[in-house]
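Engineer: Structure for the following, please:
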Amino acid sequence: MVFLLIGSYVAQPFVIPSRSMQTTLEVGDRVLVNKLAYRFGGEIRRGDVVVFDGTGVFSGEGDPTGPLARTVRTLASSVGIGRAPGDDYVKRVIGLGGDRVRCCDERGRIEINDVPLDEPWLRPGETPSEVEFDIRVPEGRLWVMGDHRSDSVDSRDLLGRPGGGTVPEDRVIGRAEAVVWPPARHASLRVSGG
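Structural biologist: Now for the predicted structure:
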C-alpha cells in the first residue's frame, strides 16, 4: 500500500518501452519519475525528460482495459515491474508554450525563437530532424521529441492532429530524474540551462 501511495503521488519507476530516447535511455531501463517536480511552483524547462499521458494526443482515445486490469497495472508500475495504465510516453521537452520551433536552419539545427538549439543529447549520428516544421507552440502546451530522432514518434508526426502535435502541460506526469536500473546505467537525466 505504501508503494502504491508513493507511486501515485510522489515518485514512480517507469520502464522504458521503446528505442525513441536512445542512447540516453535504452529499452528496459527503469527511470525514477518525480511527480512533484512541477507542483508547488516548479516549471517545465526545455531539455527536461518528461513522462506524460498521451491518450488522445499521441494515441487513441481512452484505455480499453477494465478497472481491475488498470488497478493491477497501476500496482505493477508503482514498483517498476510493469507499464502504467493509459498510454504513457517519455520524451524530451524541446519547445515551451509561446516558443516558435522551426526545423531547420542552414546548418540543419532546430531553432527556438530564431536561436539554434544545442542538443548534446541527440543519439550519435542523428540529425535533429529529417522532417521540416515551423510551429508556434500554444500556451500551456509542449513540443516534445525523442533523442533517437529517426526512431521516435513525437510531435513532428502529429502536426496535422488537433493541438498540432503538442502535449498539454497538464498531461505531464512528472520529470524523469535518473536511470535507476540496471545499476551499470545509473545516471542523472537532469540538464543544466534550458
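Engineer: From here on, just use CA atoms for contacts and neighbour counts.
Structural biologist: OK.
Engineer: Now do the same contact list for Ser164.
Structural biologist: One thing to correct before we go on: residue 164 is Gly, not Ser. Neighbour list for Gly164: 155, 158 [criterion: CA atoms under 8 Å, 6 or more residues apart in numbering].
Engineer: Val137 versus that one, what's the distance?
Structural biologist: Separation of Gly164 from Val137 (CA to CA, to the nearest Å): 8 Å.
Engineer: Now do the closest residue to Asp151 other than its chain neighbours: how many residues are near it, please.
Structural biologist: Closest residue in space to Asp151, ignoring its immediate chain neighbours: Ser20 at 5.4 Å, by CA to CA, 6 or more residues apart in numbering. Ser20 has 25 neighbours, counted by other CA atoms under 10 Å.
Engineer: Contact partners for Ser20?
Structural biologist: 91, 146-149, 151-153.
Engineer: and it, helix, strand or coil?
Structural biologist: Counting by DSSP: H, G, I helix; E, B strand; the rest coil, the backbone at Ser20 sits in coil.
Engineer: distance of it from Leu122?
Structural biologist: Relative to Leu122, and taking CA to CA, Ser20 is found at 11 Å.
Engineer: list residues touching both of those two?
Structural biologist: Counting by CA under 8 Å, 6+ apart, the residues touching both Ser20 and Leu122 are 147-149.
Engineer: and which of those is nearest to Glu132?
Structural biologist: Arg149 (12.7 Å; CA to CA).
Engineer: next up, for comparison:
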Amino acid sequence: MSSTGTPGQNPSEPGPREDGDPARGVRRGHRDKRTPEKKGQPWYIEIPMLVVIALVLVFVFQTFVGRVYQIPSESMEPTLHGCAGCTGDRIFVDKISYRFGDPEPGDVIVFEGPDSWNQGYQSIRSDNPVIRTLQNIGGVIGIVPPDQNDMVKRVIAVGGQTVGGCSPEGGLLVDGQPLEEPYLNEDPSVDRNPLNCAFGPVTVPEGNYWVMGDNRGNSADSRFHMGDEFQGSVPDENVIGKVQAVILPFDRIGSVPSPDIQAG
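Structural biologist: Here you go, the predicted model:
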C-alpha cells in the first residue's frame, strides 16, 4: 500500500510547525535560550533623562503657552489682590492669545516695564555668583522668575487713540468718550480721585498701549511716565501675555474678565 509524505517519515507523525524552527521544532511562546534578554537603562541614567525631559517640557510650556505670576502690590485691587508682606494672588498668564490677535481695551496684561518704568527696580538675583548662576539657569528653564521688571495693568487705550481728560461725572475719556469701568477700586469722580482723568490728553503711539491699574489712587502706571520716549505707553514687543485667571489662593480662584470698556 502506497503512502504519502517524505520517504522515511511516518505519515501519521505531525511535521514541524510554521511558528518554529523546522530543524529544532521550537514552539511558539518558547524563547530561544541563546537570545540575550533586553535590559532597561540603569537608574543613574534613566532618572536624569526623565528630569531633563520634564525640564524641557516646563521650558516649552512657559515659553510658548503660559506661566504663573504672583501679584506683588495692590495696584490692581480689587481685581487682583496683593499687598506688602502678604501672599498675593497667583495668576495664569496666557501667551497664546496675542499670537493671533492684539491686546484690546479692557484686557489685563503682564508686560516688561520699559526703561523709564524700571527706576528703583532691584534685581531678584543673589549676590553669590554660584547661586546667581543657578537662578539664571532656572529663569531660562522657567522654574525661577525672570530677572526683569514684569508688571500687570489694564489696557485702557491702543495706538492711535487719545486718552485723558474727564467727563462731567469724572470718568476717564478716550477719544472724547467716557469709559465704562465697573472694576475700579473707588469712586472715579474728580473730587474723590482727580488722578483718574486729570492728565493729557495723550495720543498713544501706533503699536503701543496705554495701561492703568484698577486701583487708580495707588498705581504708578502710564500716567506717571508721560515724559518718556513712548509718552507713558507700553510697546507691543514688551507685552508678555494676557491674564486669564486667578489660580491661588483657593478662595479667589476664577477668571479675570475683559469688559468692553469703550462700548459707549
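Engineer: Reformat the shared contacts of Ser20 and Leu122 of the first structure as TSV; add neighbour count.
Structural biologist: As requested, those are arranged in TSV below (neighbours: other CA atoms under 10 Å):
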residue	neighbour count
Asp147	27
His148	24
Arg149	22
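Engineer: Give me the buried positions along the lengthiest helix in the first structure.
Structural biologist: Longest helix in the first structure by number of residues (criterion: DSSP state H): helix 67-78. Buried residues in helix 67-78 of the first structure, defined by neighbour count with 16 or more other CA atoms under 10 Å: 70, 73-78.
Engineer: Could you check how far it is from the centre of its chain?
Structural biologist: Centroid separation for helix 67-78 of the first structure versus its chain: 21 Å, with CA atoms, centre = their mean, to the nearest Å.
Engineer: ok, for Val93 of the second structure, nearest residue in space, not its chain neighbours?
Structural biologist: Val93 of the second structure sits nearest to Val243 (CA to CA, 6+ apart), 4.5 Å away.
Engineer: Out of the shared contacts of Ser20 and Leu122 of the first structure, which is nearest to Val172 of the first structure?
Structural biologist: Asp147 (18.1 Å).
Engineer: can you give me the helices for the second structure?
Structural biologist: Using DSSP H, helices in the second structure cover 43-64, 129-141.
Engineer: residues making contact with the longest strand anywhere in the first structure?
Structural biologist: In the first structure, assigned by DSSP state E, the strand with the most residues is strand 172-181. The contact list for strand 172-181 of the first structure (CA under 8 Å, 6+ apart) reads 25, 29-38, 48-53, 185-190.
Engineer: how does it look with 7 Å?
Structural biologist: The contact list for strand 172-181 of the first structure (CA atoms under 7 Å, 6 or more residues apart in numbering) reads 29-37, 48-53, 185-190.
Engineer: equivalent range in the second structure for that strand?
Structural biologist: Strand 172-181 of the first structure corresponds to residues 239-248 of the second structure when matched by TM-score structural alignment.
Engineer: Could you do stretch 86-105 of the first structure as well?
Structural biologist: Counting by TM-score structural alignment, stretch 86-105 of the first structure corresponds to 148-167 in the second structure.
Engineer: Would you mind measuring the gap between the ends of the matching stretch?
Structural biologist: OK, stretch 148-167 of the second structure end separation, CA to CA: 37 Å.
Engineer: in that stretch, what counts as buried?
Structural biologist: In stretch 148-167 of the second structure, counting by 16+ other CA under 10 Å, buried: 149-159, 161-167.
Engineer: likewise stretch 52-59 of the second structure?
Structural biologist: 55, 58-59.
Engineer: Using CSV, lay out the helices of the second structure together with distance to Tyr121 of the second structure.
Structural biologist: Listed next are these as CSV, based on distance: least, CA to CA, whole Å:
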stretch, distance to Tyr121 of the second structure
helix 43-64, 23
helix 129-141, 17
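Engineer: Looking at those helices, spot the one closest to Pro235 of the second structure.
Structural biologist: Using CA to CA, the helices of the second structure put helix 43-64 closest to Pro235 of the second structure, at 19.5 Å.
Engineer: orientation of that closest one relative to strand 239-248 in degrees?
Structural biologist: 110 degrees (axes from the mean of the first three to the mean of the last three CA atoms, to 10 degrees).
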